[in-house]
Each structure stands twice: as C-alpha cells, then as structure tokens.
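[1] this is the structure alone, sequence omitted:
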C-alpha cells in the first residue's frame, strides 16, 4: 500500500483517513472487479472515502444529495475526474438514479454495486435486478431510514446495512450533539440561546438520545416523545419529561424531529406555539409528512424561514427543514471514519459474495477487522484518540 503524506493530501486528519482506508482495503478479502454507483454527502471530509471507493471498484457515478453538498468539494471532485453528476442541472431523484444505473449497466460488462444513503437507490436496485439479473450485485445502506425502506421489500439480492451496527453507536450520539450545535448557532442569532428553553425531541432512538443529552447539557429543559412506550419509559428513567404529545407540542420552544420516519404532521401545526422553532435531525422528506411552505422574511437571519400555522401564527423553520447539522458539515470527528470503514467492509462483503440475499447487518468478522484497523490508526499508545 502506498503511504499518504501531508504533501500529497493536505491536513493530518485527511492523511490519517487515507492510510486507514487503504490499509483496511488491503486486509479485507479479495474481490472481483466491479462498478460502483454512490449516493453521497459531498462534504469536506469525503475525498479520502471517495478515493477508497475508487480503490474498491470502478467509480461510475457519484450522485450528490443537494442539502449535503459542499460546492467547493463538488467542484474539486469534478476537476479531479471523479464522475459526479450535475445535481444543479439534474436534481437527484429516484428516477434520475434509475436512469444512471441503467446507463452504467448498459455500457459496462461488469457487475454493479450501489452505495446508498436513506433508501434513495431502492427502486433502482429492484428494477435493475429484474432487468439485468445478477449483474446487480447488491446494495450497501448507511442509515436507519434506508434500512427501514429495504426491510419492506421482497429482496432477491444482498443489502448490507450498517445502520444498526455497533460501529454506528458513537456516530449517532455525536450526530445528536452536532444537531444541537447547529440549532443553537442559528437560534442565538434570534437572541434565543438554548439555556432556559423547552426543547421537544420527537423520536428517542440513538440520534434522538444524543440530541436530548446535548440539549440538556446546554441548559434546556427537555421533553421527549416516541411512539414506542419502551423508549418513553427509558427517557423518563434518564430524567426527561414524557408529556402527552399534544401538550409537549404546545409547550415547546424548540422542536427537533429525529424519527427518520415522520415526526411532524399537518395536524400538528395547530398545536405549535407562536414563534416555536422547528428543526430536522433527519430529513425534510422524512420528518415532515406535509408539504413545507417556506416564506422568506427579510427580518429573519438566513436559513430561518416562516411556517404559517392554521391560526395565523408563525413557527420558524430552520435550514428549510433539511437536516440542520449539515449547515456545519455535520462534523463528528474520528467516529465518522469508523462508520465509513464499515461501509467499505460492507461493500467488500457484497462484492466478494459473502453477504446473504435479503437485508443483513455487517458480519462480525468484518466488524472486528474494521475496529482493529481503526484503533491502529486513530488511538495513541496511552489509549486516547490521536
């Protein structure tokens, strides 16, 4: 494996990530040549991962998600010859993804692996399997929302999900902290720090728990609602209030949706107090089950819009309803590289035909390989992060 240097790659973290990914690729099982199509967050930390994917297979298309695309990274990737689709000319849709997948399979004689985020590729994968058979090797899925999408399908190809992997635990907790960081950065521009506010967290999975913990740490009073009674019970034992949902909505100063499955509905708007701040820790298309009418107001800071309630009041919508932490590049540190290593291992497990048909978690032997390699590159001899 060639060793990366600061002179060739830039900052220390980028060098560390490059070396981690490439050693991991070296120690993972051998694999046959194949093509890759990626749905991707194009953020400043992504270039080493894109390079690692290119070493795993032949990158045929990188399809960026609009709300998580850094324009500088996008232009640099295109200038470097990475086949990034022009999301401004052709917005990312399930139909556009299917068109891309068909083009790749028709113009190449190799098999194809799809790297997915949030189930964007699910329809394309099912269609491609029916049209091209075993040449569609399978899918790797990153998120809980996407995991749920694939769970509902009758799959005759492998889908390896890292969403419920132990590798994700640290990332999900830190993602909650990054959500609250971005929420407070914007609310402070309204003169409203979190301290003393009542924050309602809708959804108490791993990300929701991280959001609640971070909000409490910033001096907020935190209410929790989850459709699962066991999660509400857990929230209560951890010191959070679990009021009736309608009451919680009426009392909340700030509402953060973290279900990944629809947390705020049209019927809820009547319950929002005037001036309530609404943010998504997941995705607009998942957290809000109604069209989001965005009204710009010159008196509000950028990225905060008005959402009119049925009573004529207004709520304030952060980041146009998109995942708020992507405003600050969703930075969570080395834990992200651990998950990205899991994605690489999942890709190899599908390419090397070690993954079963249907949806499955990353196999234990791959988990161990990823974790051992990550510790080697990111942990100092004294046991602390480098």
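    Sure thing, it's come through. In this text, all values refer to a predicted model and were calculated from it rather than measured experimentally.

[2] going forward, measure contacts between C-alpha atoms and count neighbours the same way
    OK.

[3] residues of the lengthiest strand in the chain that come out buried?
    With DSSP state E applied, the strand covering the greatest number of residues in the chain is identified as strand 58-69. By 16 or more other CA atoms under 10 Å, the buried positions in strand 58-69 come out as 58, 59, 60, 61, 62, 63, 64, 65, 66, 67, 68, 69.

[4] got the angle for whichever helix or strand comes after it vs strand 58-69?
    From strand 58-69 onward toward the C-terminus, using DSSP states H and E, the following helix or strand is helix 71-79. In this structure, helix 71-79 runs at an angle of 160 degrees to strand 58-69, with axes from the mean of the first three to the mean of the last three CA atoms, to 10 degrees as the basis.

[5] which SSE is immediately downstream of helix 71-79?
    Towards the C-terminus, the helix or strand next in line after helix 71-79, according to DSSP H and E, is helix 94-107.

[6] need the residues that contact that following helix.
    Around helix 94-107, the neighbours that count as contacts under CA atoms under 8 Å, 6 or more residues apart in numbering are 37, 60-61, 63, 90, 111-112, 120-121, 123-125, 127-128, 132, 135.

[7] contacts for the helix or strand following that helix?
    Following the chain from helix 94-107 toward its C-terminal end, the next helix or strand by DSSP H and E is strand 112-116. Residues outside strand 112-116 that contact it (CA under 8 Å, 6+ apart) are 34-40, 105, 121, 125, 135-142, 146, 347, 350-351.

[8] show me where the stretch 201-350 of the chain has helices.
    206-217, 229-237, 245-251, 284-287, 335-351 (DSSP state H, counting those that start in this stretch).

[9] roughly how far does the residue nearest the centre of the chain sit from residue 126?
    Of all residues in the chain, the one closest to the mean position by CA atoms, centre = their mean is residue 143, 5.9 Å from it. When distances are taken as CA to CA, to the nearest Å, residue 143 and residue 126 turn out to be 19 Å apart.

[10] same check on residue 87?
    With distances taken as CA to CA, residue 87 is found 23 Å from residue 126.

[11] between these two, which one's more packed in?
    More neighbours sit around residue 126 than around the other of residue 87 and residue 126, counting by other CA atoms under 10 Å; the figures are 19 against 16.

[12] for the closest residue to the more buried one other than its chain neighbours, which three-state class applies?
    Spatial nearest neighbour of residue 126, chain neighbours left out: residue 155 (7.7 Å); criterion: CA to CA, 6 or more residues apart in numbering. The three-state label given to residue 155 by DSSP: H, G, I helix; E, B strand; the rest coil is coil.

[13] use this one as the comparison:
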C-alpha cells in the first residue's frame, strides 16, 4: 500500500473510532481475514475495544499483515473444531478475557455452536456478537433462541458494493486458473448455484463475457429474479449439473453434497466463493475417486469413466489473487465498529439485530469524504 493511501486509511479509521468510541470499552476477540489492508481495521478495533486476540481465518492470511498485527496483539489459531466444542470455546475466552465484558467479532459463525455455553459459563459477560457474513448470519439465526444480541452486518446496504466486487473477483480468479491451464471460460456453459448478492454478481459478469449462464437457487423468489434478468433457470438441479462446464458455488451454505459430484459433467471445473467446509461436502465423495494435482491450485478428481476439476482445493477461489474489493471493504469494517458501540450501549434484546440506518448514513458520509476524490 502506498504511503499516501495508508495515511488516508488511517485518517478514515481515526474518525470512525472517534465517532463510535464508548466510555467503557469492552474486551473483544476478532475473527478476520488477515489480508494486506486488514491491519488498519484491526488497529481500529483495538482502539474501540481492548482487543484480546485476533483469530485469522486460516485460508486467508497474508504473512506481512500477520507479522504487523502480531507486534500489537495476540494472534491465536482459529478452527471450527475449537469453537464447536463448548469446553474448548469457554476455555479460550477465559484465557484471553476472564471476568471481563467481551464482544465477539465473527466472520462465518465460528462462535455460534458454543454461544449458549459462553453466555452461561464464561466468568465475565458476553455483551454480544457482531457477524460479518451471510453464512454466519444463517448460522446464528438457525440457533433458535439466542442467548445474547447478535448484530449482523451481512445484509446491510453498505455491504452491497463489497458483495458485488467479490463476485467479480471470483470470476476473475476462476478465469485466471483456467487460462493458466490453457483453457478458457468461453464455450463452457456455467451453472451458478445461489442467486444472492454474490451469485447474481457472478452471473452478470459471466453473461457480460459471453458465457451462457444457468442459475439454480432453492428460493423460488430468487429464481424468478434470475429469470427476469434474462438468465436460464434450472428446473432440475441434477440435470443442470450434468450439462455445466463450470460450476460456481455461491449459496453461503452447502452447495454440493457427496452424491452430487458424480453428477458433474466430465471435465467440469468447480469453484466456490467461501470455504470448502461450508460449500462442499468433499468428505462424502465416493471412495472410488482418486485425487491428483494437475496444475497450481487445480485438483483433478477421477474414477472410472468420470473426472472433474476443483479449483483452489475448494477454498474461496478469489483469495488466490488477494480478493481485493478496494476501499469499499472499509464501509463494512466501519459498520462492524458501529455494531460494537450498539452492543456496549445496551438495550438490544437477545436475537439478531442490525446497525441503525442513522449509523450507516454517518459511515457512508465519512467514507465518501475520504474515498470519493471527485
């Protein structure tokens, strides 16, 4: 990052911190993608909370960013297994923030399986959770009766630019991997599984590139939206899998089960927008399939009479090229900080909440001041 850009980013977050600081900052644990631009956001979280631990998403860690963050904060290993185990989850939060009020800043619902135990058995007090992603939003919403407030920014209008650009980066990275192997997108019909904000962005860019796109979504409303935008909409999901040359998984949940992989067209490429543990049931793939690396970040799965290719091991394909969405990511990061303030101020009952429209408007105004140069 150029020094001028770094200075502007630091000035932006300094103002966000001033606008959302509280008199009694809580402790916090922060789950985050530790990408090159992320240390500025981490420092901002450390300015509005007592940041006890940074938990980087394991498949999206930039070495330089990690070293920069480690100079200021504890950086702990993150895994689904640790926080799915109530004993391990409580022990970890006790180790970092025993007896203190704490806010859990999440990306993907890592704390959801153990949230009841954390609220009941932690020696301090869990003020609540701030969740960044649609997948995580669904995990918390599916938990039934939540034991504390969860402020979700996943469906915020401030996240729309990020989601749109993430979809664009997914197509870029998918095409780059195919080209590295001497192949192209054109001539390969594409199937987009999921027509939410990411899936619709992917479908639009593929269409703009001249690729024939078919969409499938379990939600009939989204299927009508896709149809109204000129996309083919699959009536039969398995038939669509058998005819697609490229399958892009953008459901934010489980896109392909083990029994779906044999339905794929021979030579199909599969890419995802999030982690393999969320989108793909690779453990359910029939044992007869063998696996081999055929190119960098490309794995061939093969059995008698059938084969397909998996990009980036099933992890988010766009992280191979930085997953950059430019300064628009800082809109959502600021809203996460606003979510912390909402939890500290209190008054939110147990359940899923959003940041107020007034706070979003203030964030957008501040962002425009620093990043709209015209």
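    Okay, I see it. Please read these numbers as outputs of a predicted model, since none were measured by experiment.

[14] which of the buried residues of strand 58-69 of the first structure lies closest to residue 207 of the first structure?
    For the buried residues of strand 58-69 of the first structure, the minimum distance to residue 207 of the first structure (CA to CA) is 17.9 Å, reached by residue 68.

[15] tell me where the stretch 101-250 of the second structure has strands.
    Counting by DSSP state E, counting those that start in this stretch, the stretch 101-250 of the second structure has these strands, from start to end: 101-106, 125-131, 149-152, 190-193, 213-216, 232-233, 246-249.

[16] I should have written the stretch 251-374 of the second structure there, sorry.
    Along the stretch 251-374 of the second structure, the stretches classed as strands by DSSP E, counting those that start in this stretch are 268-272, 290-295, 298-303, 306-311, 351-353.

[17] return the most buried member of the ones you listed.
    Here the criterion is mean neighbour count by mean count of other CA atoms under 10 Å, and of those the winner is strand 268-272, at a mean of 26.

[18] map the residue nearest to residue 126 of the first structure onto the second structure.
    Applying TM-score structural alignment, one finds that residue 155 of the first structure aligns to residue 146 in the second structure.

[19] do residue 82 of the first structure as well
    Using TM-score structural alignment, the partner of residue 82 of the first structure in the second structure is residue 73.

[20] can you count the residues close to residue 229 of the first structure?
    For residue 229 of the first structure, the tally of surrounding residues (other CA under 10 Å) stands at 10.

[21] so where's the longest helix in the first structure?
    Scanning the first structure for the longest helix, with DSSP state H as the assignment, gives helix 167-187.

[22] for residue 373 of the second structure, what are its contacts?
    Applying CA under 8 Å, 6+ apart, we find residue 373 of the second structure in contact with no residue.

[23] which residues does stretch 2-10 of the second structure contact?
    The contact list for stretch 2-10 of the second structure (CA under 8 Å, 6+ apart) reads 40, 370.

[24] which parts of that stretch are buried?
    Buried residues in stretch 2-10 of the second structure, counting neighbours by 16+ other CA under 10 Å, are found at 9, 10.

[25] same question, stretch 250-257 of the first structure
    Residues of stretch 250-257 of the first structure classed as buried by neighbour count (16+ other CA under 10 Å): 250, 251, 252, 253, 254, 255, 256, 257.

[26] map the second one onto the second structure.
    Under the alignment defined by TM-score structural alignment, residue 251 of the first structure corresponds to residue 243 in the second structure.

[27] ok so, going back, okay if I get the strands of the stretch 101-250 of the second structure as a markdown table plus distance to residue 87 of the second structure?
    As requested, the strands of the stretch 101-250 of the second structure are arranged in a markdown table below (distance: least, CA to CA, whole Å):
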| stretch | distance to residue 87 of the second structure |
| --- | --- |
| strand 101-106 | 17 |
| strand 125-131 | 16 |
| strand 149-152 | 21 |
| strand 190-193 | 36 |
| strand 213-216 | 39 |
| strand 232-233 | 45 |
| strand 246-249 | 33 |
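
[28] indicate which one of those is closest to residue 257 of the second structure.
    Counting by CA to CA, and looking across all of the strands of the stretch 101-250 of the second structure, nearest comes strand 246-249 at 11.7 Å.

[29] how close does that closest one sit to the first structure?
    Here the mean offset of strand 246-249 of the second structure against the first structure after fitting is 0.5 Å, by mean CA distance after the TM-score superposition for the first structure.

[30] ok, back up a step: correct me, but the residue nearest to the centre of the first structure touches residue 165?
    No: under the criterion of CA atoms under 8 Å, residue 143 of the first structure is not in contact with residue 165, lying 10.3 Å apart.

[31] picking that back up, and the gap between the match of residue 155 of the first structure and residue 353 of the second structure?
    Noted for residue 146 of the second structure: a distance of 11 Å to residue 353 of the second structure, by CA to CA.

[32] so what corresponds to residue 187 of the first structure in the second structure?
    In the second structure, the residue matched to residue 187 of the first structure (TM-score structural alignment) is residue 178.

[33] ok, its match - contacts?
    Residues near residue 178 of the second structure by CA under 8 Å, 6+ apart: 184, 185.

[34] quick one: it and residue 190 of the second structure, what's the gap?
    As for residue 178 of the second structure, its distance to residue 190 of the second structure is 13 Å (criterion: CA to CA).

[35] unless I'm mixing things up, residue 359 of the second structure is touching residue 339, no?
    No: no contact is recorded between residue 359 of the second structure and residue 339 when judged using CA under 8 Å, the distance being 9.3 Å.

[36] count of neighbours near the equivalent of residue 263 of the first structure over in the second structure?
    Using TM-score structural alignment, the partner of residue 263 of the first structure in the second structure is residue 255. Using other CA under 10 Å, residue 255 of the second structure has 19 neighbouring residues.

[37] repeat for residue 180 of the second structure
    Residues contacting residue 180 of the second structure under the criterion other CA under 10 Å number 12.

[38] picking up where we left off before, out of the helices of the stretch 201-350 of the first structure, which gets nearest to residue 29 of the first structure?
    The stretch from these with the least distance to residue 29 of the first structure (CA to CA) is helix 335-351; that distance is 7.1 Å.
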